[in-house]
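A.B. asks: Take a look and give me a structure for this.
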Amino acid sequence: MSVKLSEMYEYMKMGRENALLGNYDTSLVYYQGLQQQIQRLIANVKDPERKRKWIEAREMINQEYEQVKEISQTLASFLTDKPRAFNAHVEDFGSPFGDNARHEEPTRDPDVWPPPTPVEHRPSPNLRGGVRPGPRKAEPVRSRNQPAPSKPGAAGGDRRRAAPGYGNVDRGRERPSEKGKEKKKPDDGEKKFDGMGYDKDLVEGLERDIVQKNPNIRWDQVADLVEAKKLLQEAVVLPLIIPDFFKGIRRPWRGVLMVGPPGTGKTMLAKAVATECGTTFFNVSSATLSSKYHGESEKLVRLLFEMARFYAPSTIFIDEIDSICSKRGSDSEHEASRRVKAELLVQMDGVAGTGEDEGEPKIVMVLAATNFPWDLDEALRRRLEKRIYIPLPTAEGREELLKINLREVELARDVNLTSVAQELDGYSGADITNVCRDAAMMSFRRRIIGLTPEQVRNIPKEELQMPPTMEDFKEAIKKVNKSVSQADLEKYQNWMKEFGSV
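C.D. replies: The predicted model follows:
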């Protein structure tokens, strides 16, 4: 642990020193290394109080990192936008130093300057197409203070010599914006998706609505579900730790489908994957990929996967995927819905293997959840290679869920969570949460019976926060019924026997 702390201290020291010296790109690298070290440390710490302090430290480091990143992006924008604005000013209003500052071409009459139009639009490919070495550009500058040539042929010869250099200047000024866009992509210090070819509003909408860098849900906040956690760690965590091993036939799973009754923790598992693995989390629903304009929904699907590959390693979580990709070929299916499904299937098949030109595969995993697996399209079911069942919590899982939900609530001495968990057999995780909420409110309800709002406002805080008793839990269990029937459970089990792939 001491070695890790010394490394973290060194990373923080070097990151801050480089930021103060103006080496922002180097500083960002040290900050990223420090964030990874803190994330690993938090994953291994068991003491809740100590873990809370490390999480606070991580938030402070993240704030410093964002400030340095913002400064770096601002400086980068100055480097690309300032020359472009200056060139636009010169083109629109002329050089402030006169046309001779732009055109170094000798003229026939030293008292008359040539018009700029013939020089800007030279039609001859021989004059503009020639590629001259860099030092030739300075050649016309030396001729500025020399007298005009007396021989008629000399002017023409000098003009021909200067024209290629001038053509190079024109080309550099005509395309500054294009070069700026090309250079923005590989900038390591600025991880910003370039939505060339897409509507700017679509890109900004996806980044604003569905990109989550840190959903802040950890493995210990998800009770039970040991097998599901193991599979997700194998699919996402291990390929990030040892990428050299997960190649070829051992390549990571590109699609995982979580099947189970409502309220069993499917969405919580997906958020825990993004938090613990440090991946970019895309939370997608049917509303995210729908649009009233013809053909725009398919563009959104393609843009989503391109953004996921850009921000890789990333996780695309599609909740209630049956609403997006149900079985094709039904009479009630709309043509637009069929096109969206087709684009989704194509993009899912093309996720793996991208980025191989850069020597580093892009890890993008599609994580889907559904309560109606029997409604899914067959082609989508094939692409979701791992299909796991998220069952109702076991007795141990129910007790763990009670502890997680009541960790901030003081309980009465007569409360036995083990016996409460036994009475909650058949309840889902969401049902158990509702029981805990109802039991925690019982003492408050008894205290305010018959009181006016003004009297309730004057009640001391100690009297309001009375600990719930065992009787409160029994009363809450009577009020909150199960949300999943036995017939539903049998339906899920039969589907898993036929199509499951744990």
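
A.B. asks: from here on, contacts and neighbour counts on C-alpha atoms
C.D. replies: Will do.

A.B. asks: Chain neighbours aside, what residue packs nearest to the most centrally placed residue in the chain?
C.D. replies: Nearest residue to the geometric centre of the chain (Cα atoms, centre = their mean): residue 280, 3.6 Å. In space, and not counting its chain neighbours, residue 280 is closest to residue 314: 4.5 Å by Cα to Cα, 6 or more residues apart in numbering.

A.B. asks: structure for this one too, so we can compare:
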Amino acid sequence: MASFSNKVQTYPYYIKYVKDLATAKNTLSEAITIDSNHEDTVHRREAILRYKTAISQFQSCQRISLAGRIPQAEKETYESTKAAVERYIKNTSERVRYLVSKITPPPIKPIAASTTSSNKSGLLKGVEPKYGEMLLDTVLENTNTKFDDVNGNECAKRALEEAVIFPFLNPTIFTGLRNPTSGLLLFGPPGNGKTMLAKAVATESKCTFFNISAADLTDKFFGVSEKLIASLFTIARNAQPSIIFIDEIDSILTERSNSDSDVGRRIKTQFLIQLDGCATQSTDRILVMGATNRPFDLDEGVLRRFPKRIFIDLPDENARMQCIRKVLEKHNTPSSLTASDLKGIARATTNYTNADLTSLCAEASMVPLRSITRDKITKISPKQIRPLNINDFSEALKAIRPSNNSENLQKLLEFARKSGQISENSLSARS
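C.D. replies: Now for the predicted structure:
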């Protein structure tokens, strides 16, 4: 134990590198699991998002300066790891491009593909073309997502209506003390629809929606990340009313520390500068929305600029029932489940996220196939597979368990009570 303590004190940068690398590998592993087990569009989008997050995390590892900061015994391992990280980034980027090409029709239409040259020129006014073109693919004309598509979190929806949608629909009455916020943070356990809520806000408020990941804003070349961030805010101003949504915002705006790389510090500084300036005029209608599973890791300066912080909770019993019903309907999966059956499943899935419930339905759909032999599986049609029943879900519950970490959930609740907005009827707070 004393030896480990001494190592931490002597090589803090290397310890951070090892921890960050493990996090990146874990994210990549999660993406590969989703990618390998599913071929539907919903899961492919989820895999793409996690792949992009992994790329950003690997690039953050590359930016940690370790010259003279590595234990002698670890130098050879570090050199081989550097090469492996390069391969991870290259192979993962190729996989993302492949998956994107396979999503047809595209879930949302990039504005760059449909706008005229004059419209593009207007969006890119004051922006260096090479950076602007890179960012136009993140601009989404219409997300087609509405609040009704998101299960549960009714209090969060009402808060978003009041804070975002109403001011965008009628800005004339939202002035002075009612002046809308320019920064809003959605936080809570993963897999509960934070991204869908952000898209629904854009649809309901008729805003141009920028869907940004950390990978879109980070680049290993000097000065490029800062220019991308500045270009993003300029395009958003040209396209207003607009919403900039940054998923996994904690991956680029964590609390500042001595172990930060120069690039990381510059990215945070540039982002804060742009956030301060995105509503310099009373007529500006730009909102920056961030989503995170770890709000307590964000830099204090970042939190100050997101004064509205809304907790996106685990689904309650009624929301879980709705989620299961919608998943089965969406995938045209026949079932003999009664209302009583659905209620029983909902009661048995306390602390399950929406993503967990989707996985549960997928697992249940496999149970009827397990009694079919390999010879027969090639000869039957989908219509010959029996409808799902309550016993299939009982079997699925043995395999699919809640994915959220109780320790992390407790930290989220503490943050929500201290620094955020949480429903009095919060499921997590009651359990």
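
A.B. asks: TM-score them against each other, please.
C.D. replies: For these two chains in superposition, a TM-score of 0.68 is obtained (TM-score structural alignment, normalised by the length of structure 2); 311 aligned residues with a Cα RMSD of 2.5 Å.

A.B. asks: re the thing from before, which position in structure 2 aligns with the residue nearest to the centre of structure 1?
C.D. replies: Taking TM-score structural alignment, the alignment pairs residue 280 of structure 1 with residue 208 from structure 2.

A.B. asks: Now do the same contact list for residue 395 of structure 2.
C.D. replies: Applying Cα atoms under 8 Å, 6 or more residues apart in numbering to residue 395 of structure 2 gives the contacts 364, 367.

A.B. asks: That one - that's part of a helix, no?
C.D. replies: Yes: counting by DSSP: H, G, I helix; E, B strand; the rest coil, residue 395 of structure 2 is found in a helix.

A.B. asks: Quick one: residues contacting the closest residue to residue 312 of structure 2 other than its chain neighbours.
C.D. replies: Nearest residue to residue 312 of structure 2 in three dimensions, chain neighbours excluded: residue 188, at 4.9 Å (Cα to Cα, 6+ apart). Listed by Cα under 8 Å, 6+ apart, the contact set of residue 188 of structure 2 reads 292-294, 311-313, 409, 412.

A.B. asks: again, 6 Å this time
C.D. replies: Residues near residue 188 of structure 2 by Cα atoms under 6 Å, 6 or more residues apart in numbering: 293, 311-313.

A.B. asks: which one in structure 1 is aligned with it?
C.D. replies: Match for residue 188 of structure 2 (TM-score structural alignment): residue 260.

A.B. asks: Roughly how far does that match sit from residue 491 of structure 1?
C.D. replies: Per Cα to Cα, to the nearest Å, residue 260 of structure 1 is found 10 Å from residue 491 of structure 1.

A.B. asks: count of neighbours near the equivalent of residue 306 of structure 2 over in structure 1?
C.D. replies: Superposed on structure 1 with TM-score structural alignment, residue 306 of structure 2 falls opposite residue 384. Using other Cα atoms under 10 Å, residue 384 of structure 1 has 21 other residues around it.

A.B. asks: go on, the one 3 residues further on?
C.D. replies: Neighbouring residues of residue 387 of structure 1 were enumerated by other Cα under 10 Å; the total is 21.

A.B. asks: and if you look at residue 199 of structure 2?
C.D. replies: 25.

A.B. asks: Then residue 274 of structure 2?
C.D. replies: Quick note: residue 274 of structure 2 (other Cα under 10 Å) scores 18 neighbours.

A.B. asks: Quickly find the element holding it.
C.D. replies: Taking DSSP states H and E as the criterion, residue 274 of structure 2 maps to helix 262-277.

A.B. asks: quick one: the helix or strand just after that helix to chain centroid distance?
C.D. replies: Following helix 262-277 of structure 2 in sequence order, the next helix or strand is strand 286-292 (DSSP H and E). Relative to the centre of its chain, strand 286-292 of structure 2 is centred 11 Å away, using Cα atoms, centre = their mean, to the nearest Å.

A.B. asks: Please name every helix or strand in contact with strand 286-292 of structure 2.
C.D. replies: In terms of contacts (3 or more Cα pairs under 6 Å, 6 or more residues apart in numbering; DSSP states H and E), strand 286-292 of structure 2 is packed against strand 183-187, strand 242-246.

A.B. asks: Run through who's touching that strand.
C.D. replies: Defining contact as Cα under 6 Å, 6+ apart, one finds that strand 286-292 of structure 2 is touched by 182-187, 241-249.

A.B. asks: What residues in structure 1 pair up with that strand?
C.D. replies: By TM-score structural alignment, strand 286-292 of structure 2 lines up with residues 364-370 in structure 1.

A.B. asks: mean shift of the matching stretch relative to structure 2?
C.D. replies: Here the mean offset of stretch 364-370 of structure 1 against structure 2 after fitting is 0.8 Å, by mean Cα distance after the TM-score superposition for structure 1.
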